[in-house]
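Visitor: Fold the following for me, if possible:
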Amino acid sequence: MKRSWSEAIVDPGGLLHSADVPASRKKAYQKNKKRCLLFSKLPSEIRDVIWHYVFGGLTIHILDDALDRNTCVAKVCRLHVDPEREVVRLREGEQDPYHVRHFRCFESPDQQSSDPPDQPQALVSVLRVCRQIHDEAALLPFVANFFSFARFTSLSRFLDRLLPAQAHAIQRLAWLEHSNWSSHWNHAAGTALLRRVPSLLQVVVFVEFRQASVELFLRNGHTRGVRAADLSEFLRGLAGGSLAKANVAPLYPSSGLKSRDQFKGRVWQWAVDEERHMISGVDADAKREARRW
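Guide: Prediction:
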């Protein structure tokens, strides 16, 4: 069910708060809180560190359910590096496609480990222990993790199923684009996404190219797929909030490129404070080479 995005973040329906405890149970609630060593002995700053350790530091893949397009499936990434570190590996020359890098993440359930770290549901089960824990940490799984999507449309479906407070808490997003599929990159689309995730701090976009599409990407030539200028406009619209920079990591079959060594491991970093809001990081020689193509 889609939720109304006009709902105020200060009143996110569905999240439990201590203020919502029925009057008949207030006394028991306060008594239990005082008897619990976690709340009576540890200051809130220490509890906050514990909650971040329990709920954060992961990359969580969000997929469309193969049997029900209206349902999302969550899987913990098994690379043990977040998308920012993936970008570093690509910068250093790794050229494995996305589906190869994340092959183990998408294994069937009978092949995957049953350990709690591999099961996202185990993370939120702690929130069901008591109302006090839920009160303090209900939004931390959204604040403290990277959410990764194999396609941009999955991101939209995922956000449709969150409470406004949950979506507003998300700070890190990554997604994969195929160069010949993209058609939604524009300033308005970036602004629309910003309204849904206003706390966004980090963005990583993995763009996989086919044949010579990377040349068209660089020189913004005629193509049905993603172009550097279009993607930059999208990021410009998305940067009206807290987002200051984004990494755009291209991956392409090197056999299809001229002067392929020039582009090996190239990662573009888009910075909001650049006057022209363009993707930076391509050196002058690479730009001249791209124009000759």
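
Visitor: alpha carbons only for contacts and neighbour counts from here, please
Guide: Fine.

Visitor: Helices along the stretch 101-250 of the chain, start to end?
Guide: All helices of the stretch 101-250 of the chain, identified by DSSP state H, counting those that start in this stretch, fall at 120-125, 131-137, 140-143, 152-160, 164-169, 187-196, 213-219, 228-238.

Visitor: so what does the shortest one touch, helix or strand wise?
Guide: With contacts defined as 3 or more C-alpha pairs under 8 Å, 6 or more residues apart in numbering; DSSP states H and E, the secondary structure elements packing on helix 140-143 are helix 44-55, helix 164-169.

Visitor: Do me a favour and get the end-to-end distance for stretch 21-38?
Guide: One end of stretch 21-38 sits 20 Å from the other (C-alpha to C-alpha, to the nearest Å).

Visitor: Distance from it to the middle of the chain?
Guide: Computed by C-alpha atoms, centre = their mean, to the nearest Å, the separation of stretch 21-38 from the middle of its chain amounts to 37 Å.

Visitor: One more sequence to fold, the one below, so I can look at both together:
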Amino acid sequence: MRHFDAWLLRDPYSIWHYYSTGRRWQETVRDLIHQRKICAPPVDLFSSSNSNVEPVDPYARPMASQSDCMLFQKLPAEIRLMIYNYVFGDETVHLVQLKGKIRHVRCQHSSSSLERNRHCCPVTPARWRVNDGRIPGHTDRVLYPHTHALLPETLSNSSLSLLRTCRAIYAEAADIPYTNSVFDVDDLHTFIAFSLSICPERLQSIQRLTVQWMPVWQPMAGEEHKSSIYSHTHNDRLWALFWTRVASLKGLKELHLSLDLGRFSGNVMGGVIGGNRLRLAVDEPWVAPMLLVRGLQSFELGITVQCDAYAKSVLEDDLRRDAVVLRDNLRAIMCSSPASPIPLSGVQLKRPCLMEELNQQPERKIRPRLAITAA
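Guide: Coordinates of the predicted model:
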């Protein structure tokens, strides 16, 4: 085990250590990597790591009268809320995962436009979205989702010290950092781990979410490859669990989804090669988990591709037509009033869908956290 320990201390998700020359790690170690059980936040809703600690309740004990506090004695609640909103801001928050911890980068561009495709903060995209060399500084040598060399220098430290001043301020302002921010994610595992690490009450305060996702292969179609380095970031169970967690956000009002299909180009045979083909239709199995999301006020869908002149002439009209139809159909369902979920018909998995398991498992409380992201 000495060699195994030394490997862990170096970088367990390094492609060069994981796929060493001429040989690979034994199946048990590879399974740990693919299941993200090494140097990654847990995403198992029912694992023993989730404690039964009760969420923070600021009203559990009587609060002080705050007779000496000028903030409460001189300013009405409306003015105090304006101060809290100014302190916490309303920027876009790019969620990232850095060596087993969920962190974030506050974006200076408050717009959540899908056209930005996270290029507003070029150090934050996941490595599978930049492996064509579009954004320098990223590396494909490690299996961590976010691998830009300058990312550690741009991580944000949330200004939440105000919430730790007293319980009265916490009771008034604890929801504001979650209500005002636009949470932007491009790695499914990162958002799931984030949603499991914060207080459930704060989780329900999230109102705006942007998902920038790049399919390596089509979800829910049995196209997973266990030997692939992407099997721990792109798999059916992760896709189903992600949308289950999004559907649990009862306060969510705006959802923007961007699908990056990669780069397409023409070949000498007159066809189109490259990219990630994704069938854009509401009755496709990969869309079924998304239909659990209801009660939205706004839903937007963006499809982004990179094409040469020939590929553009072949794909552009069909992609635009299919994207508009899919957007309208999804908007009609997701923006409808909350009702009983649509059955996941046509979904064939090698093992039971995680959304079915959730209905059979007893609910467990998750350890609450105060900060926006677990540090």
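
Visitor: between the helices of the stretch 101-250 of the first structure, which gets nearest to Cys72 of the first structure?
Guide: Among the helices of the stretch 101-250 of the first structure, the nearest to Cys72 of the first structure by C-alpha to C-alpha is helix 152-160 (6.4 Å).

Visitor: Over in the second structure, find the residue span the closest one aligns onto.
Guide: Aligned by TM-score structural alignment, helix 152-160 of the first structure falls on residues 188-196 of the second structure.

Visitor: The residue nearest the centre of the second structure: what's its closest spatial neighbour, skipping adjacent residues?
Guide: Nearest to the mean C-alpha position of the second structure, by C-alpha atoms, centre = their mean, lies Phe191 at 3.1 Å. Excluding its sequence neighbours, the residue lying closest to Phe191 of the second structure (C-alpha to C-alpha, 6 or more residues apart in numbering) is Val185, at 6.5 Å.

Visitor: and what of Ala244 of the first structure?
Guide: Counting by C-alpha to C-alpha, 6+ apart, Ala244 of the first structure lies nearest to Val272, which is 5.3 Å off, once chain neighbours are set aside.

Visitor: for the one you found, what are its contacts?
Guide: Neighbouring residues of Val272 of the first structure by C-alpha atoms under 8 Å, 6 or more residues apart in numbering: 236, 239, 243-245.

Visitor: Just the buried ones out of those residues, please.
Guide: Neighbour counting with 16 or more other C-alpha atoms under 10 Å marks 236, 239, 243-245 as buried within these.

Visitor: Output these in JSON lines; the columns should cover distance to Asp160 of the first structure.
Guide: Putting these into JSON lines (distance: C-alpha to C-alpha, whole Å) gives the following:
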{"residue": "Arg236", "distance to Asp160 of the first structure": "23"}
{"residue": "Ala239", "distance to Asp160 of the first structure": "21"}
{"residue": "Leu243", "distance to Asp160 of the first structure": "21"}
{"residue": "Ala244", "distance to Asp160 of the first structure": "25"}
{"residue": "Lys245", "distance to Asp160 of the first structure": "25"}
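
Visitor: Strands - which of those residues land there?
Guide: Lys245 (DSSP state E).

Visitor: between the buried ones among the contacts of Val272 of the first structure, which is closest to Leu193 of the first structure?
Guide: For these, with Leu193 of the first structure as the reference and C-alpha to C-alpha as the criterion, the closest is Ala239, at 10.1 Å.
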